[in-house]
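*Asks:* Okay, predicted coordinates and the sequence, questions at the end:
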Amino acid sequence: MTDNNCIFCKIAGGEIPSATVYEDSDFRVILDLGPASRGHALILPKEHFKDLCELDESVAAKVLPLAGKVGAAMKEVLGCSGFNVVQNNGETAGQTVFHFHVHIIPRYEGGPAMVTWTPGNADSTELAEISDSLKEAMKS
């Protein structure tokens, strides 16, 4: 199923032109128009899913292997030394288009710091409380 109002559905379906680097029956992989680095790509499912929580399991099973294939090609062709696989869920997490998608961002030696954070501290009591709450929520 697609959403007629979704720009990523239109791109994934070929209605809007894109710099496509890969396509199969489930996905279109395009170069991002606002790249974080040279070669930044997006994996777009052809079906519409708002985010990871709505993603069909059969589609989900294919995403990481495809990300690895794209990243390996980036290392070979672009000469990047690594790559980030980034997937945002919800506005506060940085999602701006509400169609599940995965960013593959090539990383180059001496390039800018991206997708980093300063580790915080959590005490063992807090970790146990959060762990117990999440376990209970995941039972349903």
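*Replies:* Alright, I've got the coordinates.

*Asks:* contacts, neighbours, all on C-alpha from now
*Replies:* Will do.

*Asks:* From residue 27, how far out is the residue of the chain most remote from its centre?
*Replies:* Here the centre of the chain is the reference, and by CA atoms, centre = their mean the most remote residue is residue 125, at 32.6 Å. According to CA to CA, to the nearest Å, residue 125 stands 43 Å off from residue 27.

*Asks:* Tell me who's in contact with the residue farthest from the centre of the chain.
*Replies:* Residues in contact with residue 125 (CA atoms under 8 Å, 6 or more residues apart in numbering): none are found.

*Asks:* Next up, a structure to set beside the first:
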Amino acid sequence: MPGIPPYDTNNIFSRILRGELPCHMVYEDEHSMAFMDLMPQSEGHTLVIPKAPSRNLLDADPTTFMWLMPAVQKIAKAVKRAFHADGIRVVQFNEPGAGQTVFHLHFHVIPVYEGVELKPHAGKPMDGGHLSQNAEKIREALKFIS
């Protein structure tokens, strides 16, 4: 597609998919993976990515969404259950002007609570032990999600 740079096979999510970098995994299937965001805006903030190399929504093969969106929905249900959230915000950014900083298609699944503002998505990463505990809560909740 004109105007969209090529996919960078060394982006952080591509490296996670290849097992070169660790993550706090909560879900994986043939087409997608979900893991904890290192700088969560809310307890339980999870990322869902396709395994197919896609820079973002603008260059993804449309069939990618056939497999990815059910995973996003499954993770959203599990996160809502695990963290007793009032709602779930699903966010996806495309290109730097829209706030995309990692150039591999991904969806943010963020639990939200009435009257509670989200934290900024910046700063230092959350403690790994805490992220691991949150990942376990979501894995447990997934047992109840069809």
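*Replies:* The structure has been received and is ready for your questions. Please read these numbers as outputs of a predicted model, since none were measured by experiment.

*Asks:* Can you tell me what residue 16 of structure 2 aligns to in structure 1?
*Replies:* Alignment note (TM-score structural alignment): residue 16 of structure 2 maps to residue 11 of structure 1.

*Asks:* now do residue 48 of structure 2
*Replies:* Checking TM-score structural alignment: residue 48 of structure 2 goes with residue 43.

*Asks:* name the element the residue nearest to that match when sequence neighbours are not counted belongs to?
*Replies:* Closest residue to residue 43 of structure 1 apart from its sequence neighbours, by CA to CA, 6 or more residues apart in numbering: residue 29 at 4.5 Å. When elements are defined using DSSP states H and E, residue 29 of structure 1 is found to belong to strand 27-31.

*Asks:* How many neighbouring residues does the equivalent of residue 103 of structure 2 over in structure 1 have?
*Replies:* When structure 1 is aligned by TM-score structural alignment, residue 103 of structure 2 is paired with residue 98. Neighbourhood size, residue 98 of structure 1 [other CA atoms under 10 Å]: 17.

*Asks:* one step back: mind giving me the packing neighbours of the strand holding residue 29 of structure 1?
*Replies:* strand 20-23, strand 41-45 (3 or more CA pairs under 8 Å, 6 or more residues apart in numbering; DSSP states H and E).

*Asks:* what range in structure 2 matches that strand?
*Replies:* The aligned range for strand 27-31 of structure 1 is 32-36, by TM-score structural alignment.

*Asks:* average distance between the matching stretch and structure 1?
*Replies:* Following the fit onto structure 1, the mean deviation recorded for stretch 32-36 of structure 2 is 0.7 Å by mean CA distance after the TM-score superposition for structure 1.

*Asks:* Now do that stretch: distance to the chain's middle.
*Replies:* How far stretch 32-36 of structure 2 lies from its chain's middle: 6 Å, per CA atoms, centre = their mean, to the nearest Å.
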